[in-house]
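In: sequence-free structure coming up:
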């Protein structure tokens, strides 16, 4: 049985007038946040097994945290992820669900190893792996990763993340290694993991293969060279990589290109820079006749596009660039062992000397570079391990409600159907199209890496024998030295964290998970691979929803980087502004899939709102006294119009915010809640409460509700107020607020509508005062005439009305003196006696001066519009703009003339 959840509560001192008196005027987040989090964690609040009985009977709701890389510290993108996921998990926990948020970190194989290698090189080593050896080197990497984990977990806690630390996972721990080995074995037995000789992305700097997703493209310029192999070759070709032409085995042209039809099928043996090559002219519809010369030199060993063409036409593959990014012996004796830049310069000089270059153009080019390290990536064929995404295999279980056990499908088909069928929804929806586009162009996934840190490939060799096993088959067997791509283990994250391959209680209870929340930039890196792995292994989806947040940029929209000096660090901002302000800045004013421009000013603004909520709470607590005293809810007969209005408005907000959070409209929900809190509650109801008094029961209900509503957004300040007030339990397990007014109770709703009518009169009266320049603190006389029903309503609430509009006197039903300023408000006319409320002489002089300036402005516009030469030459939109300005100025003149007349 779960133990009863509780957090120690500090009851207000009985000698104090109220808990509000114990709250300082300003909220100091830094003095309370660490203690509050420690209380949450110690209480078991984050563990679904420890939650109250109502949660134990609720529906499961699970999120697995996108595991931050163990490469250092968290950035603002991680902070956004944590703010959004904690908001969702707290909301659903309060809704009575059995909520589980699983934390964890990623070993990030290449990223972490590169980080350590760079660190060791900076310390004086030349080649750390060679100098230390595998075991000693891995010890250094493991130590670094463990230090990073400690730092990252501290930062996750600082963000207020209510994740279950008792279930923390690591992509390289023993349980995840067992899951990885089991997945590899299954896929190998099903024939969708194979070893083959194919072209791959190669990082010459760190000597490892890369997946397509680990290659970035850097904008630059390239020389587009049009040339002939030699004097005898019949036509020119174009390329940006002349150094690869030693490996050309064909020249491809479009089958309908009349320039080259006579050559199709012919074989030539030109001598290219001293090396004889053999090329056959082939026809392929993939060739663009308008690009370059329309003739493409095909290099199957150094271009994936050319490699595909080589498969279609049965072409030979010749490797002319090696793993060290130098030319091989296949490039000829004069070029062998040259670096790529040196070879390119030498080739161009030789072609120029022989008169073989027709032209050289500079064109923009996206240079492929390694995501980690930034070295230019080479495409080279080699023997590696691949997952075959287009190969049919027999399913191990019924899958996605479409395939039966034993039927055949491809991984691509599983990935597509999971989304097409609506079993996975992507927010925002526009990324669904992007997802399908990526799947349609997905190549077989190279999963082997030539690095030491990571999951070792569970394959063993003994002579020509090979065995797939997590343990050595016996003496004489040697394990494959390569490790698996990080995304292989990360792809298992939703179910390996729940105990797979064992059929655990957590796996049965919490899978599929509810939502995968992450940045849109790793939709393909991770999200799609999770769909691939889960549909294959479990026959089900990994999650029901995918929520993609945007990238966090600086206030000018630039990517944050150390070189620009525009990086905002969550750990620097939290002590200055509080965690709640940082969280709000990452949620409010944002949309899923849209980049966020963030500045300290924005965070400062939300710090101000945090203080506003604090002061609202402080005021209410001072009015209600001890909240622990049970109070009878006010009956309709005892409530004022303002009471019914605020309770009806709050009910509307509860219903709306709840619906929006369920639909992931997080910013809209927070903005609506902010408008209610600052506007309806603080600016209106609390002002009325000061006048009417005796509202302890209503204020208590309001405070409890708004603290609950704000808690998922702002957990620390709300918990601190709740705790200080002495309310029951803790907000983290409090029940989400329900309707405060029965929507069917027409009486309360109608009375709320009546207050809205009064509020309109107050708003218009205040506007009238402002237009007439009457200071807010100065009392003024009013006259209100019009519909009798409305006048009766206003008379009944005269005391409140007079205070809100600062009226010394209100005459109801009497026509105002013509000299009084007036405005229409609904069914009544409000008149304001400006005499005695303002300095008439001063205001008259000001109005006359402004009228004179306006008349001069109008004359200037009229002169321009009467100038035929100007009108004939000026663009039509300029003339139209001047005419609009003239009309607006004439309206202003008429208003000022009326003001002068009245004041005179």
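Out: Thanks, I have the structure now. No experiment lies behind these values; they were computed from the predicted model shown.

In: C-alpha only now, for contacts and for neighbours.
Out: Will do.

In: which residues does the residue nearest the centre of the chain contact?
Out: Nearest to the geometric centre of the chain sits residue 549, at 1.7 Å (Cα atoms, centre = their mean). Residue 549 makes contacts with 80, 81, 517, 518, 519, 520, 591, 592, 593, 594, 595, as judged by Cα atoms under 8 Å, 6 or more residues apart in numbering.

In: For the third one, which three-state class applies?
Out: The reference is to residue 517. Here residue 517 is recorded as strand under DSSP: H, G, I helix; E, B strand; the rest coil.

In: for the stretch 101-250 of the chain, what spans make up the strands?
Out: Under the criterion DSSP state E, counting those that start in this stretch, the stretch 101-250 of the chain contains strands at 104-105, 169-170, 193-203, 208-210, 215-227, 237-239, 250-253.

In: Between those strands, which one is closest to residue 661.
Out: When these are compared by Cα to Cα, strand 104-105 sits nearest residue 661, at 25.1 Å.

In: Which elements pack onto the closest one?
Out: Judged by 3 or more Cα pairs under 8 Å, 6 or more residues apart in numbering; DSSP states H and E, strand 104-105 is in contact with strand 169-170.

In: Contacts for the strand it packs on next, please.
Out: With contact meaning Cα under 8 Å, 6+ apart, strand 169-170 is reached by 102, 103, 104, 105, 106, 107, 176, 497.

In: hmm, 7 Å instead?
Out: 103, 104, 105, 106, 497 (Cα atoms under 7 Å, 6 or more residues apart in numbering).

In: ok, second structure coming up, stack it against the first:
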């Protein structure tokens, strides 16, 4: 390596080492009985993604751990991959269709061909981005969630769950996206607080001559119901009150007339009603509200669907048919006013669910979907975390996980999309088959005679017919994702690689997908493999801008990591982002954040150049280690221990700053200055090379470039600490404190740092450190007697006095200090005045 003689150029270095790693096949892992395995399954970025700083943080953390274990001698496997992202991908490609055309216009086969072509281009781009981030995954093992082998795993998983009675089909109110025209799981709905309205609607009570038992008075003319969604009243099939609400006990069992539709509906009692909401009387729309669906089932109410899948009013909505949800609301409110049935409208702030992909407001919608029963699957996953078999870092996420798992609901897994894993479900089209048209068969009443199989059956098991059609839906993206830790290692086959590398060791992810993905993977691991899928879960923070806002396209505050790499380099990006990312905290980042990493790279580069120059000057000089050599060697050992401890505890910020402080403030500020004079280059080199190996997992490119070994630094072996030299650290540590105190005193009194001055020092081991103080603090002489006046600095084991007479112009310095005091007093008065001004404090 000769490039140290030139200026640091990250672009050339990164290009060279990316080519080298690829050419040499680094890294590649395989079954090796002589080594202990270490495995990470990369959370696959969506194929629609353009990698952002959040990805950069996530990938960097994983890469650190895989490189750390690799350099320690483990057989370290990092499996990369990309997710097919059903909804997101289909939405993106649909937007690329010619104007006025829909996917139905061009047909399923042609549309899927478009999708595969688009995905092929995107996969290559994403893998290229990962490599530029220094990602040392085994790219020969790259997986895509729609790969044939992963599709086999998905179908096998579905069949096993179905055969155990854990997958079922039923009619339920689900979260429906009118834009994507598919069902969504609860975790795919994002809630936003919105300023809306609460409409108070009068439901007329027919005059039946009935009189109230308590008073003998006639029933009132109407009951008032408060709702945020007047358009759904078209599907009301009851009003409900709380059974213990004394205001309405006499109304239970009577009827009202549904406004505008003139349909008679009953008044029922149910404990789900909140008597404090609105008037205490609620409308029940079983086909368009999850709670109302439950009330409807308990009370045998009719379920009237009043919208189509596009969110428009259907034929059940009478004259409002064809209107959008928003248009119907306006028309209905206007008609209620005309008929005197709208009592009042009040402002009301409430939470509205939106599709996590297209951000359109979701519609609670009654439809037939496939579900996974989650409660039985959750039990072993809860036990594993409670017993410590799986650990969360930071620990607080354990409680978040457990709270959600203990209140888990069934998972809607069917999606009305074209892009994704087809449902492994078939239906017989033979009219003579007992299952034709959804007629329940004696064998399988609950599932209406569906045929579930990993491969398409040749014949119907019910009638022997061969006219079978596959369910048109696809599976939720997360159904393939929850199998990821083991499906990427050849499951359901039990290959040597599966047995060697599974279970995996670490999952690194963000907090937003603990429920989407982390919890489901744990459940899947125990159900399908009988084991935890990973041992440790590290939840990193969310990258934010300098004022704490989440980075997003809409705010325009995002930073493209490729722009940062272009300007500062990958190593600078990785080092900087970790330096500001405390354990589990949300790092606040702006462009100048990356100057820290860039400056550190330059410092490393210049240190190597200096070592090379000193090597030429001192040639093969061999010297016995002196105090400074013993101190720096002992300090390196301490840093190795501290970094290892921080990595074991998933405190990467601590590891980064530990290495930064050691290299910058101890090795460079003191030790390099000393060996310029002492010529102890051999030890200086030894410390630098070990520091490079320690830094390599964090900064792979520059450490490869500066490392002097014959092969790649990634297989050079991790540095091992030696026994701590307490005496050397204590004595030379005191020397550093003394030197620092003298330097600071000079600065305080405007004495040039390199101006030699006399000092008085009282310290037990002064004779041992005198030469270092003379050289590094620019001391002219050591005063034997304690001066009466001077600048005094002291610690528990030393005292320093610097006489000022003859060193500084005392009158001039006194004037400077008095001027500074005067300026500060004026500033203090101004601040007090501002603080007492109420207008200023607003």
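Out: Good, I have the coordinates. Model, not experiment: these values are computed from the prediction.

In: So among the contacts of residue 549 of the first structure, which ones count as buried?
Out: 80, 81, 517, 518, 519, 520, 591, 592, 593, 595 (16 or more other Cα atoms under 10 Å).

In: okay, those in JSON lines with distance to residue 759 of the first structure next?
Out: JSON lines is the format used below for those (distance: Cα to Cα, whole Å):
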{"residue": "80", "distance to residue 759 of the first structure": "38"}
{"residue": "81", "distance to residue 759 of the first structure": "40"}
{"residue": "517", "distance to residue 759 of the first structure": "42"}
{"residue": "518", "distance to residue 759 of the first structure": "44"}
{"residue": "519", "distance to residue 759 of the first structure": "44"}
{"residue": "520", "distance to residue 759 of the first structure": "44"}
{"residue": "591", "distance to residue 759 of the first structure": "33"}
{"residue": "592", "distance to residue 759 of the first structure": "36"}
{"residue": "593", "distance to residue 759 of the first structure": "39"}
{"residue": "595", "distance to residue 759 of the first structure": "39"}
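
In: Sitting in strands, which of these do you find?
Out: Counting by DSSP state E, these place 517, 518, 519 in strands.

In: The second structure: which residue goes with the last one?
Out: When the structures are aligned by TM-score structural alignment, the residue of the second structure matched to residue 519 of the first structure is residue 510.

In: follow-up on the earlier one: using TSV, please lay out the contacts of residue 549 of the first structure together with distance to residue 842 of the first structure.
Out: TSV is the format used below for the contacts of residue 549 of the first structure (distance: Cα to Cα, whole Å):
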residue	distance to residue 842 of the first structure
80	55
81	58
517	62
518	62
519	60
520	61
591	50
592	54
593	55
594	52
595	52
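
In: now, among those, which is nearest to residue 348 of the first structure?
Out: Using Cα to Cα, those come closest to residue 348 of the first structure at residue 520, 42.4 Å.

In: give the contact list for that closest one.
Out: Applying Cα under 7 Å, 6+ apart, we find residue 520 of the first structure in contact with 548, 549, 550, 593.

In: if you set the cut-off to 6 Å instead, what comes out?
Out: 548, 549 (Cα atoms under 6 Å, 6 or more residues apart in numbering).

In: how close does it get to residue 426 of the first structure?
Out: Here the criterion is Cα to Cα, to the nearest Å. By it, residue 520 of the first structure lies 10 Å from residue 426 of the first structure.

In: Same question for residue 444 of the first structure.
Out: For residue 444 of the first structure, the distance to residue 426 of the first structure equals 24 Å [Cα to Cα].

In: what about these two, which has more around it?
Out: residue 426 (19 against 16; other Cα atoms under 10 Å).

In: Quick one: map the more buried one onto the second structure.
Out: Mapped onto the second structure by TM-score structural alignment, residue 426 of the first structure lines up with residue 392.

In: With residue 571 of the first structure instead?
Out: By TM-score structural alignment, residue 571 of the first structure lines up with residue 562.
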